[in-house]
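In: Sequence plus the predicted model coming up.
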Amino acid sequence: MPEIQLGSHTIRSHGAQVARVHMHDWLILLLLVVIEIILNIIEPFHRFVGEEMMTDLKYPLQDNTIPFWAVPIIAIILPFIVIIIFYFIRHDVYDLHQAILGLLFSVLITGVITDAIKDAVGRPRPDFFWRCFPDGKGVFHPVTRNVHCTGLKSVIKEGHKSFPSGHTSWSFAGLGFLAWYLSGKIRVFDRRGHVSKLCIMFLPLLVAALVGVSRVDDYWHHWQDVFAGGLLGMTVASFCYLQFFPPPYDVDGWAPHSYLNVLADSRNGNQPLSINANALTVRQLEFESVYLRSAPDVNAQDSISILEDMERGRRN
């Protein structure tokens, strides 16, 4: 699909229209935020923790290498900055809106699923002993030998939220979506063999993986928690990206579905075609992977000729 309208759909010209079409999606996002808050308030399931089970739960209680407040910066703010940069390059409000919407859905759906499982499973963290008994003196039920914690209630509550890792799932949800987004924008799968593009795509995933590793190093999570969190976040990110964008290996993988639909409707006469000067300065690279859905035998050079003829007619 030729980018004949590149630069003609900006926030000022089409922003309100695009947001209005997806108003229900933004309302669902608000609902997910409310659910996420509730899941963090309620008390998790307090799983039975016997005295003999404490052997594997006596790792030291220490601070987070990556604090909680840094996770939204890594999973949301960083991808958001990259998305904004591409908007200033392409001036396509469809891409901006769909990317932000997909990113927020990715992290919020992942957050809700993660915290719901945390509360339901109630798995103790590796440092649970020191959360439960900060003075190092264990107190257990005389018959069942279940723990009778003497520590702070808030600290104990967090101690029952080991599975899955929230840091990891959020990181893979946000940075995983960013990896998908970058792979489409820089055409990783254009069959030209540029390995440097793969390195760019894998960089966000490396950062997410290091976040997960830090959770094991800090003794806040078992390795199974991190593995499950990463798998969960990456799976949700993949579904959310493909909801708004074609697969990166698709010839139209550089643009969201909504943008391609607008161009298709314009070509079919369903809405007026908008062409400005910016549309005629599209880089030759953009036409190298072009195809017309309704006319597969028209090549990229034909598309350029059509644009030039239309511009000459407009000037005359």
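Out: That came through fine.

In: CA only for contacts and neighbour counts going forward, please
Out: Fine.

In: Okay, Tyr59 and Ile117: tell me how far apart.
Out: Distance, Tyr59 to Ile117, using C-alpha to C-alpha, to the nearest Å: 23 Å.

In: now swap in Gln301 and tell me
Out: For Gln301 relative to Ile117 (C-alpha to C-alpha), the value is 54 Å.

In: for the most centrally placed residue in the chain, what are its contacts?
Out: The centre of the chain sits closest to Gly174, judged by C-alpha atoms, centre = their mean, with a distance of 3.0 Å. Contacts for Gly174 (C-alpha atoms under 8 Å, 6 or more residues apart in numbering) come out as Ile74, Ala75, Ile76, Pro79, Leu103, Ser106, Val107, Gly233, Ala237.

In: Closest one to His141 out of these, please.
Out: Proximity of those to His141 (C-alpha to C-alpha) peaks at Gly233, which lies at 38.4 Å.

In: name the helices or strands packed onto the host helix or strand of the closest one?
Out: Using DSSP states H and E, the element containing Gly233 is helix 223-244. Packing contacts for helix 223-244, counted by 3 or more C-alpha pairs under 8 Å, 6 or more residues apart in numbering; DSSP states H and E, involve helix 93-121, helix 166-185, helix 195-217.

In: Dump those to TSV, plus distance to Ile42.
Out: What follows is these, written out as TSV (distance: least, C-alpha to C-alpha, whole Å):
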stretch	distance to Ile42
helix 93-121	8
helix 166-185	16
helix 195-217	23
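
In: residues of the one helix or strand Ile306 maps to that come out buried?
Out: In this structure, Ile306 is located in helix 300-315 according to DSSP H and E. Of all the residues in helix 300-315, those buried under the rule 16 or more other C-alpha atoms under 10 Å are Ala300, Ser303, Ile304.

In: Presented hereafter is structure B, for comparison with structure A:
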Amino acid sequence: MGLRDNLLFMVIGHLVCIGLVALPVLLFYLIGRPYKRGFFCDDESLRHPYHDSTVTSSVLYAYGFTLPIFTIILVETITSRSDVTGILPQFDKPFLTYKVPNLVQSIYHNIWPFLMGAAVQQMVTDIAKYTIGRLRPHFIAVCNPKNLEELCKVPYKYVEVYECESKYSEGHLKEVRLSFPSGHSSFSMFCMLWIVLYLQKRLTCPCVNVQAVKLLLQSGFFYITWYTSMSRISDYKHHWSDVLSGMLIGAAICFAVFYKVAPIANRDLYRMARTSDQDDASENLPLSTTKQPSR
């Protein structure tokens, strides 16, 4: 059996890919410097007060990762004994020399595309944030530009050279330039939409009760991302266009990864790959020899 036929080799490959995509996100966080954009003196959209986040980053990442993974594990466990629709291909790759239950492999094959997509979404969002450097609605309150009255003596002046006299930390001064697009909206939309699409594909039973529960769950997950996104506007963390753009980015990446990568939406592709592996394995089998009768 070759390396590609072993689950360990597959897991390592997935982890390497996710790590490579997540590396730029880490570098942005540690050493990234957003583009220093100027401001118009009469721009009232930058003069809102600073408020703490209603949905903090820790809460965002907690529910963003926990809810999809918990939902996948729960649904796969419940439906594993009654899955007669063939919605997922059967996975039979061993881990080293150990046979891994198909339920565990099904859970894994539903989780790794989600993690990969989340990393891609975060990378795309951060590239835009640091490249554009749009100022947040509370920019003036946080930065408190030095000699602002002197700088803005001329109406409608665009100020490019200024210094911040701020009581806030360097982290706040960095964050105040990362308004576009909204990272909360993008990440929340990606994660919650992933669960919605997963439930739509996985819970295919035509039973009225199942469909009602599915709709209830899907609505609840959408409400979470909607509330998170709207709170970014009411907290003066983002302009409305930042939030809309973030939601669109999260949704676009979610649809692309789910329908082009996730096995649950590409079972024919994975079935073909499995058949190809089996054909390759059969070709590598030694030819049987039969002893010719002596004459």
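Out: Thanks, I have it. The shown structure was predicted, so the numbers you read here are calculated from the model rather than taken from an experiment.

In: TM-score for this pair?
Out: Laid over one another, the chains give 0.73 as their TM-score (TM-score structural alignment, normalised by the length of structure 2), with 247 aligned residues with a C-alpha RMSD of 3.2 Å.

In: So which of the contacts of Gly174 of structure 1 is the closest to Val139 of structure 1?
Out: Distances from Val139 of structure 1 to those, taken by C-alpha to C-alpha, are shortest for Gly233, at 37.5 Å.

In: who's in contact with the counterpart of that closest one in structure 2?
Out: Aligned by TM-score structural alignment, Gly233 of structure 1 pairs with Gly250 of structure 2. Each residue near Gly250 of structure 2 by C-alpha under 8 Å, 6+ apart is listed here: Gln121, Ser185, Ser186, Phe187, Ser188, Met189, Phe190.

In: between those residues, which is closest to Gln105 of structure 2?
Out: Closest to Gln105 of structure 2, out of all of the contacts of Gly250 of structure 2 and judged by C-alpha to C-alpha, is Phe190, at 23.2 Å.

In: Pretty sure the closest one sits against Cys254.
Out: Yes - between Phe190 of structure 2 and Cys254 there is a contact at 5.3 Å, judged by C-alpha atoms under 8 Å.

In: gap between the match of Gly233 of structure 1 and Thr77 of structure 2?
Out: Distance from Gly250 of structure 2 to Thr77 of structure 2, by C-alpha to C-alpha: 28 Å.

In: what kind of secondary structure is the aligned residue in structure 1 for Gly19 of structure 2 in?
Out: Using TM-score structural alignment as the criterion, Gly19 of structure 2 maps onto Leu30 of structure 1. Three-state call for Leu30 of structure 1 (DSSP: H, G, I helix; E, B strand; the rest coil): helix.

In: How about the contacts made by Ile18 of structure 2?
Out: Leu115, Met116, Ala119.

In: now these in TSV, with distance to Ile224 of structure 2 and neighbour count?
Out: Listed next are the contacts of Ile18 of structure 2 as TSV, based on distance: C-alpha to C-alpha, whole Å; neighbours: other C-alpha atoms under 10 Å:
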residue	distance to Ile224 of structure 2	neighbour count
Leu115	19	18
Met116	22	19
Ala119	20	22
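
In: Can you tell me which of these is nearest Gln200 of structure 2?
Out: After measuring the contacts of Ile18 of structure 2 against Gln200 of structure 2 - C-alpha to C-alpha - the closest member comes out as Leu115, at 19.1 Å.

In: got a list of what the equivalent of the closest one over in structure 1 touches?
Out: Leu115 of structure 2 maps onto Leu104 in structure 1 when the alignment is built from TM-score structural alignment. Applying C-alpha under 8 Å, 6+ apart to Leu104 of structure 1 gives the contacts Leu29, Ile76.

In: just the one 5 residues further on next, same as before
Out: By C-alpha under 8 Å, 6+ apart, the contact list for Ile109 of structure 1 reads Leu32, Val236.

In: try it again with 10 Å
Out: Neighbour list for Ile109 of structure 1: Leu29, Leu32, Val33, Glu36, Trp170, Ala173, Gly233, Val236, Ala237, Cys240 [criterion: C-alpha atoms under 10 Å, 6 or more residues apart in numbering].

In: For those residues, which single residue is the most surrounded?
Out: Ala173 (35 neighbours; other C-alpha atoms under 10 Å).

In: any idea how far Ser241 of structure 2 is from Arg134 of structure 2?
Out: Distance, Ser241 of structure 2 to Arg134 of structure 2, by C-alpha to C-alpha: 11 Å.
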